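[1] Next comes the sequence, and after it the predicted model I'd like to discuss.
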Amino acid sequence: KGAFYFFEKPIFNDLERFFTIVRQAIKAYEMERELDSLRREVSEKYSFPNIVGNHPKMLEIFEMIRRVAQTDTTILIQGESGTGKDLVAKTIHYNSLRKDKPLITINCGALTETLLTSELFGHSKGAFTGAVKDTIGRFQAADGGTVILDEIGEIPLHLQKTLLRVIEEKEFERVGDSRPIQVDVRIISTTNRDLAEEVKRGNFRKDLYYRLSVVPIKIPPLRERVSDIPLLVNHFIKKYSKGRPSIKISPEVMDRLIKFSWPGNVRELANVIQQMMVLSRDATITLHDLPPQFFTKGETPPSMEGKVDLPQIVSEIERKWILTKLEEADWNQEKAAKLLGMTRKMLVNRMNKYHIKRAKIKTQKQPIWH
């Protein structure tokens, strides 16, 4: 990749500087390797095989994604909560010509109107109380890349006009500054609302709706593609196994999963599979492991045979759940505690209680140069 630095002979006149530069070169090389590894990881995570489905509606969506990924057109992804809108949006970005540029996601429903304006477009020093310095917004941070407007239907009307200008003229002003800022971003929007209906009600600008939905993608709810459930179940079992012994699903459980209405869609299915894998005591998930919502009112969930030691079962469940979240957080205790909804101190106490320790993996150091 070319030279990192050069020295004039003799180098022994300034050995301290020589070794400083060598250390910097090694650090830069290691950071570049780590960055390459992260790029590969992201590329694999948002590759087409991770959007699972063989249903005709999903096959149409796969074809649409392939075609629009190589363009810069605005895209509107619609679907119920949990259908996978975010996954589709990010897959489009990471398979586009902008894949090596920034990807910024903005949750339009998570911020107040005042904060949303500053978050999107930035603000100048003194624009409002607490604005102690110039701050760039998400659009400027994403210059050259992609902005995902999550739940675009939540954006207030007065901001919709500004957003329309960004799309049409590719420029905006920071809060407290009248100077226009040029920006080059691709916009992908997601919503669980019927925006056409919101336009009729006067809650959403018609001109903005048409600009955002040049290419509309409608993701069907899981109940409309039940033939994909077995594929999704196998996908999530592989995803959550992480080197553990393979787990199977009994035919009775699969039948219940297929017949369930899935109001939370694919996200709910993923959570149910993960929960059953954590709580199951056997290599095969049976009706014993199904959550209560899978049984009708007059139906009693099967009970475990023999005498049950409830405290022991609860402790085992908690231990498995803590291990699962530690692995998800790559054994970062702060992150794992946040996932578990507890403090780091509480997590450490429970790890000591259940004798949870990370297994030591022996690794052989590889030389930096060959």
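    Okay, I see it. Numbering: from 1, shown residues only.

[2] From now on I want contacts and neighbour counts done on CA atoms only, so please keep to that.
    Noted.

[3] Isn't residue 277 up against residue 284?
    No: proximity of residue 277 to residue 284 does not meet the contact threshold set by Cα atoms under 8 Å, at 9.2 Å.

[4] Spit out the residues that contact those two alike.
    Shared contacts of residue 277 and residue 284, defined by Cα atoms under 8 Å, 6 or more residues apart in numbering, are found at residue 247.

[5] So for these two, which residue has more residues nearby?
    Between residue 277 and residue 284, residue 277 has the larger neighbour count (other Cα atoms under 10 Å), namely 23 against 14.

[6] can you pull the contacts of the more buried one?
    Neighbour list for residue 277: 237, 247, 285 [criterion: Cα under 8 Å, 6+ apart].

[7] what's near enough to touch the residue nearest to residue 119 when sequence neighbours are not counted?
    Computed as Cα to Cα, 6 or more residues apart in numbering, the closest residue to residue 119 that is not its neighbour in sequence is residue 137, at 5.2 Å. Neighbour list for residue 137: 118, 119, 120, 121, 122, 123, 174 [criterion: Cα under 8 Å, 6+ apart].

[8] So which of the contacts of residue 277 is the closest to residue 73?
    For those, the closest approach to residue 73 (Cα to Cα) belongs to residue 237, at 35.7 Å.

[9] Mind telling me what element that closest one is part of?
    Using DSSP states H and E, residue 237 falls within helix 229-241.

[10] buried set for that helix?
    Within helix 229-241, the residues that count as buried by 16 or more other Cα atoms under 10 Å are 229, 232, 233, 235, 236, 237, 240.

[11] how far does that helix sit from the chain's center?
    18 Å (Cα atoms, centre = their mean, to the nearest Å).

[12] which secondary structure elements does that helix contact?
    Judged by 3 or more Cα pairs under 8 Å, 6 or more residues apart in numbering; DSSP states H and E, helix 229-241 is in contact with helix 251-259, helix 265-279.

[13] Now that we have the ones you listed, can you turn them into TSV and tack on distance to residue 50?
    Putting those into TSV (distance: least, Cα to Cα, whole Å) gives the following:
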stretch	distance to residue 50
helix 251-259	20
helix 265-279	13
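
[14] Take this one as well and set it beside the first:
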Amino acid sequence: MNQNELIEQINSLKDQLKKTTFDLEKRKKELHCLYTISKIAETENLDIDFLMQQVVEIIPFSLQYPDISAATAVVLNKTYKNCPHAPNQWKISAPIKFSGKKIGSLTVYLTRKPHQNLETPFLKEEQDLINAVCERVGKIIQRIQITEQLKAIEYELHSKQGNRIWVEENQTKIPWNSSPALFSILGDITREKEKEHLVTQENIRLRSSIKERYRFQNIIGMSPAMQHVYDQILTAANSDANVSIYGESGTGKELVARAIHDLSLRNADAFVTINCGAIPEPLMESEFFGYKKGAFTGAVFDKHGYLDLADTGTLFLDEIGDLPLSMQVKLLRAIDGGGYYPIGSQSKQTSDFRIIAATNKNLKQLVGEGFMREDFYYRIQVIPIFLPPLKDRKEDIPLLIDHFTDIYAKNSPLKKIPNHIAAQILNHDWPGNIRELQNALLRFFSTGEFEILNMTVKPIQSDHFKQSIPPGDTNTDLSHAIKTVEKEQIINALQSTNWHRSCAAAKLGISRSTLFRRMKKHGLKLKRNVRY
């Protein structure tokens, strides 16, 4: 064999290796996609809506052009999309069938044609994957509907003595003497129902009064954005599903997590907080799962991990976007009920915990970039809650000022916020959110100096701040300053909308009835001949 033939053979082997590697990567993505859908099928109380929304979210990541792929599913006349997109000619599709009958379809579009000059932008393997997904989804939907028909039955029994107990009956279809039969298991759920009733009644009471509250648990705010958050907290508290809380730094994610725990059925048990970004990766496993005495040098006693401590309670994973992939895999197994092993132990442990995660990152983007596993993402992304930044809920700033003033003024000679500082507070965008506001007010009541970004108000020149009024400031009544600013905002909104009260209310982010009350408070009368 001469040198040219040898080079040609080596190049041929390289091409084969490259093709084989490419094929293996595609196969790996396909299997991972199908595995993830199968794991979603194990979700407790799974319904068709949740299943199909997860499917259209997963599919694009399994294709060769995930950045420009969009998925649409239609099942039982209901449409599901992973993102807004319009139909076009670059698509592949497959039917979803139930007992041989078509009940819908799954279609994948490319939002634009790839640069490569191809007859079709999709691979044959991708069509095969869509076919396999549709086949599996059809079977899962069939199982969901059968489960719905055989759903657990709950009923109340009364004895002659007047005692009452709640019974849950779970039915399973089984063969019996070559014929179909139902196998029923009965369980006493009286205590659970009584506890559930108490929590439900408390949540009903909270919902009925929440609209006029400025404080919910330890969270301050009356704005429409925060009222929506309060509703989401109550919804999450009534469920045992995992929760993801999104928000910028300083928006109060841990307060929301604590509120969900305190209002849930797990409130009598532990609330375990973990900052995922503060634990060195080599220590992750021992911190989460614990270790046995003698497992390594320095292990002189058994140590319980976070999962042990959170048993029957809540595991709060702060900054979950910083959790390394290696730990995601191990934690996922514990979430799915597979248990975990403390370091140095051969005995598998289990823990009944609920995860509430918090992050200021885009977890879906982390999945696309390979920093978070898809299956882990879908386990924690069951109930998402999005916290608004402080700049989007400025009407809550006066309440927050009053709250922090009550705390910090107790041990300070300064008892009020001067007008010129109140104006700066209300006009600032607060990139650090509530934490930045809190720190600025703490600094003011401690030193007499108020600082935001690069702007500093000089400290009050007096012995131990005995004189809390800066020169030229004759009115230190914060409520007066707030009323003045509020009145100006209302007038500006009314003037910019030609005194159209519905439009002005929408511009201010308040209800029409609230606007009426505040106009009356400030003595603002509707101009004549103005429609509303």
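    Nice, thanks for sending it over. Every value quoted in this text rests on a predicted model; they were computed, and no experiment measured them.

[15] And the TM-score between them?
    Aligned and superposed, the two chains score 0.63 in TM-score terms (TM-score structural alignment, normalised by the length of structure 1); 254 aligned residues with a Cα RMSD of 2.7 Å.

[16] so of the contacts of residue 137 of structure 1, which ones are in strands?
    Counting by DSSP state E, the contacts of residue 137 of structure 1 place 122, 123 in strands.

[17] Need the distance between the two termini of stretch 109-125 of structure 1.
    26 Å (Cα to Cα, to the nearest Å).

[18] Just to confirm, what residue range of structure 2 does it align onto?
    Aligned by TM-score structural alignment, stretch 109-125 of structure 1 falls on residues 277-293 of structure 2.

[19] Kindly report the same for stretch 67-79 of structure 1.
    Going by TM-score structural alignment, stretch 67-79 of structure 1 sits over residues 235-247 in structure 2.

[20] Please identify the buried residues of that stretch?
    236, 237, 238, 240, 241, 242, 243, 244, 245, 246, 247.

[21] Report all helices and strands that the strand or helix carrying residue 143 of structure 2 contacts.
    Assigned by DSSP H and E, residue 143 of structure 2 falls within helix 124-149. Counting contacts by 3+ Cα pairs under 8 Å, 6+ apart, helix 124-149 of structure 2 is packed against strand 91-98, strand 101-110.

[22] Please identify the one among the buried residues of helix 229-241 of structure 1 that lies nearest to residue 49 of structure 1.
    Lowest distance from residue 49 of structure 1 to the buried residues of helix 229-241 of structure 1 (Cα to Cα) belongs to residue 235, with 10.0 Å.

[23] Show me what that closest one lines up with in structure 2.
    Under the alignment by TM-score structural alignment, residue 235 of structure 1 pairs with residue 403 in structure 2.

[24] Over to residue 176 of structure 1?
    Correspondence of residue 176 of structure 1 to structure 2, assessed by TM-score structural alignment: residue 344.

[25] mind listing what its match touches?
    Residue 344 of structure 2 makes contacts with 291, 292, 293, 294, 295, 296, as judged by Cα under 8 Å, 6+ apart.

[26] if we can go back for a sec, just the ones in strands from the buried residues of stretch 235-247 of structure 2, please.
    243, 244, 245, 246.

[27] coming back round to it: which one of the helices and strands packed on helix 229-241 of structure 1 is the most hemmed in?
    Stretch with highest mean neighbour count among those: helix 265-279 (a mean of 19; mean count of other Cα atoms under 10 Å).

[28] That helix aligns to what range in structure 2?
    Counting by TM-score structural alignment, helix 265-279 of structure 1 sits on residues 433-447 of structure 2.

[29] What ranges does the stretch 101-250 of structure 1 have for its strands?
    103-107, 122-123, 135-136, 146-150, 171-172, 181-182, 186-191, 215-218, 248-249 (DSSP state E, counting those that start in this stretch).

[30] so can I have CSV of the ones you listed showing mean neighbour count and distance to residue 351 of structure 1?
    Output for the strands of the stretch 101-250 of structure 1, formatted as CSV (neighbours: other Cα atoms under 10 Å; distance: least, Cα to Cα, whole Å):
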stretch, mean neighbour count, distance to residue 351 of structure 1
strand 103-107, 18, 34
strand 122-123, 23, 43
strand 135-136, 16, 41
strand 146-150, 25, 37
strand 171-172, 22, 51
strand 181-182, 14, 51
strand 186-191, 24, 40
strand 215-218, 18, 44
strand 248-249, 18, 29
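
[31] any chance of those strands in CSV, plus distance to residue 157 of structure 1?
    Formatted as CSV, these follow (distance: least, Cα to Cα, whole Å):
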stretch, distance to residue 157 of structure 1
strand 103-107, 16
strand 122-123, 19
strand 135-136, 23
strand 146-150, 15
strand 171-172, 16
strand 181-182, 22
strand 186-191, 16
strand 215-218, 21
strand 248-249, 48
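
[32] among the ones you listed, which is nearest residue 16 of structure 1?
    Closest to residue 16 of structure 1 of those is strand 135-136 (Cα to Cα; 39.2 Å).

[33] Residue 465 is in contact with residue 414 of structure 2, correct?
    Yes: shown here, residue 414 of structure 2 and residue 465 form a contact pair, counting by Cα under 8 Å, at 6.7 Å.

[34] joint contacts of these two?
    What both residue 414 of structure 2 and residue 465 touch, as defined by Cα under 8 Å, 6+ apart, is the set residue 448.

[35] who has more neighbours, these two?
    For residue 414 of structure 2 versus residue 465, neighbours defined as other Cα under 10 Å are more numerous around residue 414 (23 against 17).

[36] Quick check: the more buried one vs residue 443 of structure 2, distance?
    11 Å.

[37] Residue 255 is in contact with residue 294 of structure 1, correct?
    No: if you go by Cα under 8 Å, residue 294 of structure 1 and residue 255 don't touch, sitting 10.6 Å apart.

[38] Let me know the closest of the buried residues of helix 229-241 of structure 1 to residue 33 of structure 1.
    Closest approach to residue 33 of structure 1 among the buried residues of helix 229-241 of structure 1 (Cα to Cα): residue 240, at 26.8 Å.
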